[in-house]
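Student: got a predicted structure here, sequence first:
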Amino acid sequence: MPTHLPSLAGPPPRGSAPRTEPPASPRRALALFVAVKALCLAVLFLWAQLANRDAYTLLSARWDSLWYVRVVEHGYDFTLTAPDGRVLSDMAFFPLLPWLEEGLSAITPLGPADAGVLISAVASIAAAWGIFRVVDAVYGERAALFTVAIWGALPVAIVQSMAYSESLFTALAAWALYTVQRRNWLLAGVLASLAGLTRPVGLAVAAALWVAALLAWKSSTDRRRLVAGVVLAPLGAAGYVLWVGQRTGSLFGYLDVQGAWGNGFDGGVAFARFIGEHLFSPAFAAGLGLLAAVVLVGWLYVRGVRQGQPPSLLVYCGIVVVLALCSSGFFGSKPRLLMPAFPLLIPLGLALARTRAAVAWSVVAGAAAVAAVYGAFWLHGSGPP
């Protein structure tokens, strides 16, 4: 473990180079992460009991969870006509999670929805482990521990326990970025391709690998594997998008499918208008909160740049943030769409690592409590569409 933690005012002493020491044990970080998840679930189930609701249904069979199950049950042939006449297709949902749900259901008594919850639970732990490895490789064990804790205690962290694809995608992305740091190009390419089969933002993982490979080209001793990783990285996302294009009879068929759902990339115009409408209405406080959240995201990204995060992390995180904030889809989904952008949390992890233990652990406990209460409140209300 390094004896010096990077200052919040400047880059770390090792720049973006991986540490040469053996990796730290993730046991403490994973135990802390599981404890935070247990608290969130306990509050959710208690809230549901008091509200006479089924907490497990909230985790397994609402919103996107239902659409993944429809892919398992109907293949990519299910459509739903919205009240305004739009035809919503399940081809908007990438296939890796429903494939895993179908496979697990085939070999266990679990139904697809139950399998989705189990996959998400396991994937969330794998994601926490991967985040720990990524941060420890550059900033050390203590910073990695607190970064994992913050990721597990995000206000919308209850999504990590739902039959959604965020946990699976973050796990694949984090481990792909770690293998990039270790210059294991072939494995990184495979993981990036799987991330691309999970969510369209998987191309952010491929882009991160490409940038790292370009920077490592001159010093690489195994350029064949490097090239293989570069070629493999985008195949998952590109392959699915092209398949949808073939099914719809249009090269840009996937964009048409997303457009029917109201999703598209407009550079953030719709989101800015949404914030502005709140700022100049009785919902001024909500608009101010949204504006503050966007500023915070931007500030954290700039801190990451100034602290010398590896280029692969900056590229990955930047693309995830841009796609989340600059899309025209349902604005309530943006917090969960930002969840895979875990490098944003590294400056906070570093700050807690440099803080007195009592203060740092008080912050973690407070964040976990807020996540538990807000997660239960959120799922019993509008939820994370």
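Tutor: Structure's in. What do you need? This structure is a prediction, so every number in the text was calculated from the model and none was measured.

Student: okay, CA-based contacts and neighbour counts for the rest of this
Tutor: Fine.

Student: okay, buried residues for the lengthiest helix in the chain please.
Tutor: Looking across the chain with DSSP state H, the single longest helix is helix 112-139. Under the neighbour-count criterion of 16 or more other C-alpha atoms under 10 Å, helix 112-139 has 112-121, 123-139 buried.

Student: repeat that for stretch 217-234.
Tutor: In terms of neighbour count (16+ other C-alpha under 10 Å), stretch 217-234 has its buried residues at Arg225, Leu226, Val227, Ala228, Gly229, Val230, Val231, Leu232, Ala233, Pro234.

Student: in a markdown table, list those residues along with distance to Phe252 and secondary structure.
Tutor: Shown next, in a markdown table, are the buried residues of stretch 217-234 (distance: C-alpha to C-alpha, whole Å; DSSP: H, G, I helix; E, B strand; the rest coil):
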| residue | distance to Phe252 | secondary structure |
| --- | --- | --- |
| Arg225 | 31 | helix |
| Leu226 | 30 | helix |
| Val227 | 28 | helix |
| Ala228 | 27 | helix |
| Gly229 | 26 | helix |
| Val230 | 24 | helix |
| Val231 | 22 | helix |
| Leu232 | 22 | helix |
| Ala233 | 21 | coil |
| Pro234 | 17 | coil |
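
Student: looking at those, which is nearest Ser193?
Tutor: Using C-alpha to C-alpha, the shortest approach to Ser193 within these belongs to Ala233, at 4.6 Å.

Student: for the residue most central in space within the chain, helix, strand, or coil?
Tutor: Compute the mean C-alpha point of the chain, and by C-alpha atoms, centre = their mean the closest residue is Pro340, 1.9 Å away. Here Pro340 is recorded as coil under DSSP: H, G, I helix; E, B strand; the rest coil.

Student: try Val201
Tutor: Classified using three-state DSSP, Val201 is helix.

Student: now do the residue nearest to it when sequence neighbours are not counted against Val34, distance only.
Tutor: Of all residues not flanking Val201 in the chain, Val320 sits nearest, at 6.5 Å (C-alpha to C-alpha, 6 or more residues apart in numbering). Look at Val320 and Val34: by C-alpha to C-alpha, to the nearest Å, they are 25 Å apart.

Student: where along the stretch 1-150 of the chain do the strands fall?
Tutor: With DSSP state E, counting those that start in this stretch applied, the stretch 1-150 of the chain shows strands at 79-81, 87-89, listed in chain order.

Student: about what we covered before: what about Val320 and Val34, which has more around it?
Tutor: Set Val320 next to Val34 and count neighbours by other C-alpha atoms under 10 Å: Val320 wins out with 23 against 18.

Student: next one for the comparison:
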Amino acid sequence: MTDLETPVATPPRAGALRRAAPALLGYAAVRALGLVALALWSAANDKSAHTLLTARWDALWYTRVAELGYGYEVRLPNGDVHSNLAFFPLLPWLERLVHTVTRLSYADAGLLVSTLASVAAAWGIFAVADHVYGRRAGVCAVLVWAVLPVGIVQSMAYSESLFTALAAWSLYAVLTGRWLTAGLLASLAGLTRPVGIAVVAALWVAAITSFAGDSVRNRSAPRPGGAPAWRRALGMLLAPLGAAGYVLWVGHRTGKGPLGYLDVQAGWRNGFDGGYAFARFVGDKFTSFPSALAGVGLIVGVALIVWLYVTCVRQGQPLPLLVYAGVVTALALCASSYFGSKPRLLLPAFPLLLPLALSLARLRTSRSALVLGGVAVASAAYGAFWLNGSGPP
């Protein structure tokens, strides 16, 4: 079968899991392959795969918040202050909840939350792609997301999987007219990562567009077959509460007002400069031949991301997906620090992968399986190498 299936409006709840089962089973297989590769590579290097997944880099910061609360900071010799206030609270809250209920360690609780969230994210990506392009494209979208070179992060005690799950299901709720659900999930996404603003922007643009459509048809009537205006308005109000609440709380705690969170990020030398620092970082790579190859690779990578986004626009992706992917991409590429983290920061931008999913969905099943299988093996090997080396900062 080479033709794409006709998208369905909303699968019946009883059959939703059955419909998503091929995507979820394929996702689980890819993640299992990655974990096996990590375990073997780590054992060969006398390292603990468990430690790499649960107790390094950001995972350690989240665990400390879960166990000790906010207030921990590290003062560096150059005067920089790394405060755990930079880390949004939903993941550590869930880690503390799981620890309390199961008595797992905070680190293992984080790993469990991330594992469950990654499956929820895969299901959400399937739901969005299935709704827009059909089941085959939905399955391929999940598998493409799973085999990304930095896909191993989906199995770490990081917040990317949790955020992607909340974002994907919020976007699906927007696409299917469930505005209160969309607003609540957007609010929770805003409690997970600063990039939660992308989900809020997508919901707001969709709602404003729908209101504009209402005014053209009939100012006093709701959209035919859609939600009443008050539900859309309430969804808009709910969406930013999570992020706004935490940012305002940080400002109060630091005594620096509404912009206090920006000062916290400045202590990590992180901010938004429109991509100037990243451009300088890429330009500096061309000072010698070996590093110039890395510079060329970075330019090609950015060009690929831009091409994928343009393709999304040309293929007529729904406006909420375009807004969401655009904001996530802009925030990732235009951050002024942690250049090695950019591939990880782009992980939630799953709508960028839909053109690739569509191309795979048009192939025969045997061919798409061969392509995805080969990439999955390469991704597993790269993920194991990456975490045993520099890893995701």
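Tutor: Cool, got the structure. Because the structure is predicted, anything quoted here is derived from the model rather than measured.

Student: returning to what we had before: list the contacts of the counterpart of the residue nearest to Val201 of the first structure in the second structure.
Tutor: In the second structure, Val320 of the first structure lines up with Val328, judged by TM-score structural alignment. Neighbouring residues of Val328 of the second structure by C-alpha atoms under 8 Å, 6 or more residues apart in numbering: Val195, Ala198, Leu345, Leu346, Pro348, Ala349.

Student: quick one, the helix or strand harbouring Val328 of the second structure and helix 106-133 angle?
Tutor: Assigning secondary structure by DSSP states H and E places Val328 of the second structure in helix 319-333. Angle, helix 319-333 of the second structure to helix 106-133, by axes from the mean of the first three to the mean of the last three C-alpha atoms, to 10 degrees: 140 degrees.

Student: can you point out the buried residues in helix 319-333 of the second structure?
Tutor: By neighbour count with 16+ other C-alpha under 10 Å, helix 319-333 of the second structure contains the buried residues 319-329, 331-333.

Student: out of those, which comes closest to Arg178 of the second structure?
Tutor: Using C-alpha to C-alpha, these come closest to Arg178 of the second structure at Pro320, 13.6 Å.

Student: look up how far Ala167 of the second structure lies from that closest one.
Tutor: Using C-alpha to C-alpha, one gets 11 Å for the distance from Pro320 of the second structure to Ala167 of the second structure.

Student: same question for Leu319 of the second structure.
Tutor: Taken as C-alpha to C-alpha, the span from Leu319 of the second structure to Ala167 of the second structure is 15 Å.

Student: kindly report the same for Val139 of the second structure.
Tutor: For Val139 of the second structure, the distance to Ala167 of the second structure (C-alpha to C-alpha) stands at 18 Å.

Student: now Leu360 of the second structure
Tutor: Where Ala167 of the second structure is concerned, Leu360 of the second structure sits at a distance of 24 Å (C-alpha to C-alpha).

Student: which one of the two has more residues nearby?
Tutor: A direct count of neighbours by other C-alpha under 10 Å for Leu360 of the second structure and Ala167 places Ala167 higher, at 31 against 23.

Student: for Ala198 of the second structure, see how far away the more buried one is.
Tutor: According to C-alpha to C-alpha, Ala167 of the second structure stands 9 Å off from Ala198 of the second structure.

Student: Trp361 of the first structure matches what in the second structure?
Tutor: So, by TM-score structural alignment, Trp361 of the first structure is matched to Ala369.

Student: go on, Pro155 of the first structure?
Tutor: Looks like Pro155 of the first structure aligns to Pro149 there (TM-score structural alignment).

Student: three-state assignment of that match?
Tutor: coil.

Student: give me the nearest residue to it, chain neighbours excluded.
Tutor: Excluding the flanking residues, the one nearest Pro149 of the second structure by C-alpha to C-alpha, 6+ apart is Ser379, at 4.8 Å.

Student: correct me, but that neighbour touches Val147?
Tutor: Yes. Assessed by C-alpha atoms under 8 Å, Ser379 of the second structure is found in contact with Val147 at 5.8 Å.

Student: show me where the stretch 1-150 of the first structure has its helices.
Tutor: Using DSSP state H, counting those that start in this stretch, the helices of the stretch 1-150 of the first structure run over 27-50, 55-60, 64-74, 96-107, 112-139, 141-152.

Student: quick one: closest of those helices to Ala376 of the first structure.
Tutor: Here helix 27-50 is closest among the helices of the stretch 1-150 of the first structure (C-alpha to C-alpha), at 4.5 Å.

Student: which residues sit in contact with the match of Pro155 of the first structure?
Tutor: Ala378, Ser379, Ala380, Tyr382, Gly383.

Student: how about a markdown table for those, with secondary structure added?
Tutor: Supplementary listing: the contacts of Pro149 of the second structure in a markdown table, determined by three-state DSSP:
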| residue | secondary structure |
| --- | --- |
| Ala378 | helix |
| Ser379 | helix |
| Ala380 | helix |
| Tyr382 | helix |
| Gly383 | helix |
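
Student: could I have the ChimeraX command that selects the buried members from those residues?
Tutor: Selection of buried members from the contacts of Pro149 of the second structure for ChimeraX, criterion 16+ other C-alpha under 10 Å:
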select :379,380,382,383
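
Student: coming back round to it: ok, the contacts of Val328 of the second structure vs Ser215 of the second structure, which is closest?
Tutor: For these, the closest approach to Ser215 of the second structure (C-alpha to C-alpha) belongs to Ala198, at 25.9 Å.
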